Structures are given as C-alpha cells and as structure tokens.
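**Q** Dropping a prediction and its sequence here:
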Amino acid sequence: MHELPQTRELAAFIAVIEAGGFAEAGRHLGVAPSTLSRTVTRLEAQLGVTLLRRSTRAIELTPEGRDLLIAAQDIVTRTEALTDLAARGRAPRGPLRVNAPVGFTLHVIAPRLCEFHALYPEVEVTLDMTDRPVDLIDSHADVAIRFGPLNDSEMLQRPLGTTPWCLVAAPGYLDRTGWPGHPEDLARLTQVRFTSPSHINNLRFEGVSEPVTVPASVHAENGEAVRSLILGEMGIARLSEFMVAEDIAAGRLVQLFPDLLIAEPLDITALYLTRTSGLRRLGVFLDWLGTRLAR
C-alpha cells in the first residue's frame, strides 16, 4: 500500500505551482528551493507518476500533475478550515507583514493600529510603506493594500472600500493668490503635480467642457510629499480624502469645488496569497481594517 502524501507536502506542491517555480515558492515559504524540489520528487515517488516537467527556466504540469493540483487544493482547503475551527478558541498570534502606500499607512493604519493591538496583542505587525506595487513573494509580505484597477488576477483579493478625491489648497495660499470663484479661475493658480501617475493631475469639472490646465509649481512622486507641499502653500493638488480629511476639518486646507470635481473614487483592495482560513492573523487584520474604513 502506498504511503499517502501529507498535507504539508501537498501545500508545498501547490505553492510551487502558484509561485511559478521552486525559487519563488521558497522565498515565500522561507525554505530552500532544494527542499521543495525534494518534496515534489517524494510526491512523485509516492504516487508513482510524474507531476512536473522541469527545465532551467520554467516548470510545467503534466496531466497527472493537474489532477493532483485540483485534489490537493481541495484537501488543503478542507484541512485549513478544520484547523481554523479547532483554533477558534485561541487568539491569533505570530508575525504579519503589511505592505501599503505611504499615505494610507500614515493616515489610516498607523494612527489606529493601537486598536488592533488591543484586540490581538499577540499578532506582531510589520508595516512596509511604498507607493509602488510590490511582489508579495519577493517582499515577504502577507498582504498588500493597493488602489485603483488591479492586474493581479491570480492573487486572492478582498475589497476594502473606496476613497473619493479632494481638490485642496491652503487658505494662506488662496489669500495670497486670490480665491477662485469658478473652476476656470484655477488656471491662474499653480499646481503641485504628481510625477506618476500623471492622470491624477487632470482636473475636470461639471459644466466645463475641457480639462482645466493649471501651471505646475513643483512635481513630487509621493502623495505625502504632495500633501506637505500643499500645506506649505505651494499650490493646489488633488489628493485622496483619507490623506486630507483631518487637515480640512482643522482648517489647514480647504476643499475647492467639491460638488463639481469629476473624479472616480479609488477602489481600495487587499491582495494576498495565503487563504485567511489558514492564516487567522491575516483574516482578523483584514476584518478590522475593513471595519475601520467602513466607519
């Protein structure tokens, strides 16, 4: 009688396929690629079939490998669900690495993380801040928070909400240059512009047929840098509401033509590779963050 594969061996096989290779899967799982290669070889020996065709550049599933992948995903999912059921009486614990844009981290996550820590003190959160998309495997991140349309269809996704845009300026800047009475009056002001993506700089308004072009005063790559320049009275800029809501409430910034600005709200999405049923600390973090954004 053949020895049955163990769940962790099946999970390793799935990880190799989902990552597209042994090296990538090894970085994500924190094990040597050679260990994963031996695991797959052992599976092949146990089952008496060839699961993968290997080359120096890629791996390819055999028909038997495709059959095993489907069965393995079902087994691992069911095992994770049973493990989660057994662990519900225990508090989530362990490390959790979160990758998020700088502004979102500084204005949404960091100021409220004490709430999450009070609920789950044994979850050790590491915050990585970057405004550029990252590879979850290369960055060793458990979850990435991203904005706008996504191309990572192979990843697990959870919508967290949306954020509208605000066109803002410092009152002192407008006192000096003159307060605009109509969107077309913005053309005599200056704009703090994003170097990328440049479409954020486009200003369209209801009742105005063409985009309003505002001369640039300075360019910045980072949303938080743009916010600081606006607070420093360098011009006007379009920023996500979560970045400037407190500034508007405190009077440090004013919102210009909020009822006329045409700008689709940005989707906020969490991307991750590990099912939350198998990583409870990730699941409770996403539940908490989604609740915070809903408020």
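**A** Received the coordinates, thanks. Computed from a predicted model, the values in this text were never measured in an experiment. Residues are numbered from 1 along each chain as shown.

**Q** Going by C-alpha atoms from here, please, whenever you check contacts or count neighbours.
**A** Noted.

**Q** And the residue nearest the centre of this protein?
**A** Centre of the chain computed as the mean C-alpha position; nearest residue by C-alpha atoms, centre = their mean is residue 145, 1.7 Å away.

**Q** For residue 165, see how far away that one is.
**A** Look at residue 145 and residue 165: by C-alpha to C-alpha, to the nearest Å, they are 18 Å apart.

**Q** next one: residue 80
**A** Residue 80 sits 40 Å away from residue 165, going by C-alpha to C-alpha.

**Q** Structure two is appended below for comparative analysis:
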Amino acid sequence: MNMFEAMGIFVQVVDHGSFARAAQANQLHRPAVTKAIQQLEQELGVQLLRRTTRKLSMTEEGEEFYQRCTQLLGDFADALALFSPTHPPKGKLRLDVPTAVAKAIIVPALPDFRRRYPAIELILRCSDHPVDLIGEGVDCAVRLGELADSSLVARRVGTIPMVTCGSPDYLSRHGTPACLDDLDRHVAVNFLIQHGRRTLEWQFEADGAIVSKHVHSDIVVDDSEAFHACGLAGMGLLQGLRPALQPYIDAGQLVEILPGIKAVPRPISVVVTERRYRPPKVDAFIGWLARLFVEQGLA
C-alpha cells in the first residue's frame, strides 16, 4: 500500500472514529486498515492515534498530520474534478458565514443546494468576525460590509436591507423616535466589529445623502444571538439585518421605528483565497449563493 492510500485510510479512520467503520467504508479487511496506520506511523516516526478498547483519539502530531492530509487529498480531488467536467463537484466544502445570515437566509435554502450538489459535504461554521481562511482551512467565507484591501479574492453577491426597531417595552418606557435627531435621546444595543475595535455605525438615507448616527449604548455585544436577545429584552434600540429581525417584528416582539427613513443596506460578498484555480465545489457554492440572492430580491 502506498503512502497516498495510507493517508486516505488514516483520514477515514479519524472521520469515522473507528478502524472497523473505516474498513467497511473502504471495503477493506480491518487488518489492512490497521497495517496502513502502522506503516504511516513507522514511516513518520511518530504516533498518530491513541487506541484503547473504548476510545480512539489523535495525538498532537496526529491532529497536525490529519489537517495536512485532508488539505492534500482535497486538492487532489479538486484537481481531478477540474479536468473532469463530466463529474459533478464533490468533496468537503468548509464555509464561514455570519450567524444571522446563515440562520435567516442561507440555511433555509440549503436543501436546494443539497439537491443540486449531493456529492458536496458542507462544513458550515457560523461566526460574527472575519477568520483567517488559510490558517483555519476555510474554503470560502461570506462577509458583510465593505471589505478592506487584502490578498483575498472577493465577489459581491448582493446587499441585505437593514431595519431599525425596538421592543414594545422599551418604546413604552422611552417613547418612539419620530426623526433622526430623536435618536440622540435614546440608547442602543451596539454591535462590535473588527474583533472589538469599533462599533457598527447606524446609517440612513435622508435627503439624498447618507447620514451616520452614533447612538449611545448601555451594552455592546459581539455576537448576533446576544444582539437580538438584548433588543428583545428591551435594553435598547436595534439596527440590524431585516431578514433576521423581520420574524420578531411580524410576531410583535419588536416594532419598526422610523419606517419613512431608509436604513442603508449592507453589501454581502463571498471571499476566497487567491489560487491559480478554484475548486469546482467552491465555484458551485458561489454560483448557487449568487442565484439565491437574485431569487430573494437581494442582488
């Protein structure tokens, strides 16, 4: 058995958490799987796995080798797919998506993606701050707002409307703003961006110009779930993504304010690392996401 085959078996053992299940998945006898791992460990001169009667786990060296193996095997599969246009995109696709965008827009539509690309396994990570795509092994990321110059390749796929709102309890205690100047007498739940370096500005379109407002806050958060929860609890006014907040407005848990003054929509883009070629699975997702935003009127 060559090293490349042994690496594939090692990844299968880790993914399945069992020698027996890996053997079954590869239609091999279990002794062949055991021998492949032993050959790898002898060749590398390190222990990759800790094996007990109840548990299988990786050593520190095993974890690093697993990451290298998955990247190498994935690149090999992508290269084959790139030059085999008759083969559908396949493989693991690691995504990083803002939490509110994932829950309100992308996840509800994923059954359609699965029907179109059944051979792609999605590994969806939700976070509210930019990640290091190369360092964390992410194939592509969805990002909100204007993008800073970087070595990443970006494609804008649309814009997401914003809405300004507050809970009925908050508005009963503090009153409902009737104009932008009224916001100076209110408090907000503000959202930290750029790893906590600053808060997200509130922006409105008024008299043909963009007006930025900084509303005083008693609490600042860096997580979209906490952001929504604070608004629902009456801790301040919110300006956030309409697709994420509209269900609360429809249910009467939040009330839209300043409906005649449009909040500035936020652009949304997909970013990937700069490579000589893009794996077909990445192109498949980017194309699907762009179509989704067109279908939902967000392009």
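**A** That came in fine, so what should we check first? Because the structure is a prediction, the values reported are computed rather than measured.

**Q** quick one: buried residues of the longest helix along structure 2?
**A** In structure 2, taking DSSP state H as the definition, the longest helix is helix 60-82. Under the neighbour-count criterion of 16 or more other C-alpha atoms under 10 Å, helix 60-82 of structure 2 has 62, 65, 66, 69, 70, 73, 74, 77, 78, 81, 82 buried.

**Q** cool, and stretch 247-256 of structure 2?
**A** Neighbour-count burial for stretch 247-256 of structure 2, counted by 16+ other C-alpha under 10 Å, picks out 248, 249, 253, 254, 255, 256.

**Q** Tell me which of the residues you listed fall in strands.
**A** The members of the buried residues of stretch 247-256 of structure 2 that map onto strands under DSSP state E are 255, 256.

**Q** Which of the buried residues of stretch 247-256 of structure 2 sits closest to residue 183 of structure 2?
**A** Closest approach between these and residue 183 of structure 2, by C-alpha to C-alpha: residue 256, at 13.8 Å.

**Q** now the strands: where do they sit in the stretch 101-250 of structure 1?
**A** For the stretch 101-250 of structure 1, the strands identified by DSSP state E, counting those that start in this stretch occupy 123-129, 143-147, 156-163, 165-169, 191-194, 216-220, 237-240, in order along the chain.

**Q** how close does the residue nearest to the centre of structure 1 get to residue 167 of structure 1?
**A** From residue 145 of structure 1 over to residue 167 of structure 1 (counting by C-alpha to C-alpha), the distance is 23 Å.

**Q** ok, now residue 292 of structure 1?
**A** For residue 292 of structure 1 relative to residue 167 of structure 1 (C-alpha to C-alpha), the value is 24 Å.

**Q** and the two? which has more neighbours close in?
**A** When residue 292 of structure 1 and residue 167 are compared on other C-alpha atoms under 10 Å, the one with more neighbours turns out to be residue 167, at 20 against 14.

**Q** Could you double-check that that one sits in contact with residue 256?
**A** Yes. Under the contact definition of C-alpha atoms under 8 Å, residue 167 of structure 1 touches residue 256, with a separation of 5.5 Å.

**Q** how about residue 184 of structure 2, what's its match in structure 1?
**A** Matched by TM-score structural alignment, residue 184 of structure 2 corresponds to residue 187 in structure 1.

**Q** Look up how far residue 133 of structure 2 lies from the nearest residue in space to residue 273 of structure 2 that is not next to it in sequence.
**A** Excluding its sequence neighbours, the residue lying closest to residue 273 of structure 2 (C-alpha to C-alpha, 6 or more residues apart in numbering) is residue 152, at 4.9 Å. For residue 152 of structure 2, the distance to residue 133 of structure 2 equals 9 Å [C-alpha to C-alpha].

**Q** residue with max distance from the center of structure 2?
**A** Among the residues of structure 2, the one whose C-alpha is farthest from the average of all C-alpha positions is residue 31, by C-alpha atoms, centre = their mean at 39.4 Å.

**Q** in what helix or strand does that one lie?
**A** For residue 31 of structure 2, the element it lies in under DSSP states H and E is helix 30-44.

**Q** which bit of structure 1 covers that helix?
**A** Helix 30-44 of structure 2 covers no residues of structure 1 once aligned (TM-score structural alignment).

**Q** Against which helices or strands is that helix packed?
**A** For helix 30-44 of structure 2, the elements it packs on are helix 3-16, helix 19-25, judged by 3 or more C-alpha pairs under 8 Å, 6 or more residues apart in numbering; DSSP states H and E.

**Q** out of the ones you listed, which comes closest to residue 101 of structure 2?
**A** helix 3-16 (28.3 Å).

**Q** That closest one: how far from the chain's middle?
**A** Here the centre of helix 3-16 of structure 2 is set off from its chain's centre by 27 Å, with C-alpha atoms, centre = their mean, to the nearest Å.

**Q** who are the neighbours of it, in terms of helices and strands?
**A** Counting by 3+ C-alpha pairs under 8 Å, 6+ apart, helix 3-16 of structure 2 packs on helix 19-25, helix 30-44, helix 60-82.

**Q** Which one of the ones you listed lies nearest to residue 138 of structure 2?
**A** Of the helices and strands packed on helix 3-16 of structure 2, the one closest to residue 138 of structure 2 (C-alpha to C-alpha) turns out to be helix 60-82, at 10.4 Å.

**Q** If I take the closest one and helix 30-44, what angle do their directions form?
**A** When axes from the mean of the first three to the mean of the last three C-alpha atoms, to 10 degrees is applied, the directions of helix 60-82 of structure 2 and helix 30-44 differ by 110 degrees.

**Q** counterpart of residue 175 of structure 2 in structure 1?
**A** Mapped onto structure 1 by TM-score structural alignment, residue 175 of structure 2 lines up with residue 178.

**Q** mind checking which helix or strand the aligned residue in structure 2 for residue 291 of structure 1 is in?
**A** When structure 2 is aligned by TM-score structural alignment, residue 291 of structure 1 is paired with residue 291. Of the helices and strands defined by DSSP H and E, residue 291 of structure 2 is found in helix 280-295.

**Q** how distant is that helix from the center of its chain?
**A** Centroid separation for helix 280-295 of structure 2 versus its chain: 14 Å, with C-alpha atoms, centre = their mean.

**Q** Which other helices and strands does it contact?
**A** Secondary-structure packing of helix 280-295 of structure 2 (3+ C-alpha pairs under 8 Å, 6+ apart): helix 60-82, strand 91-97, strand 153-160.

**Q** Residue 263 of structure 2 is nearest to which of the helices and strands packed on helix 30-44 of structure 2?
**A** When the helices and strands packed on helix 30-44 of structure 2 are ranked by distance to residue 263 of structure 2, counting by C-alpha to C-alpha, first place goes to helix 3-16 at 45.4 Å.

**Q** Onto which residues of structure 1 does the closest one map?
**A** Helix 3-16 of structure 2 falls opposite no residue of structure 1 when the two are matched by TM-score structural alignment.
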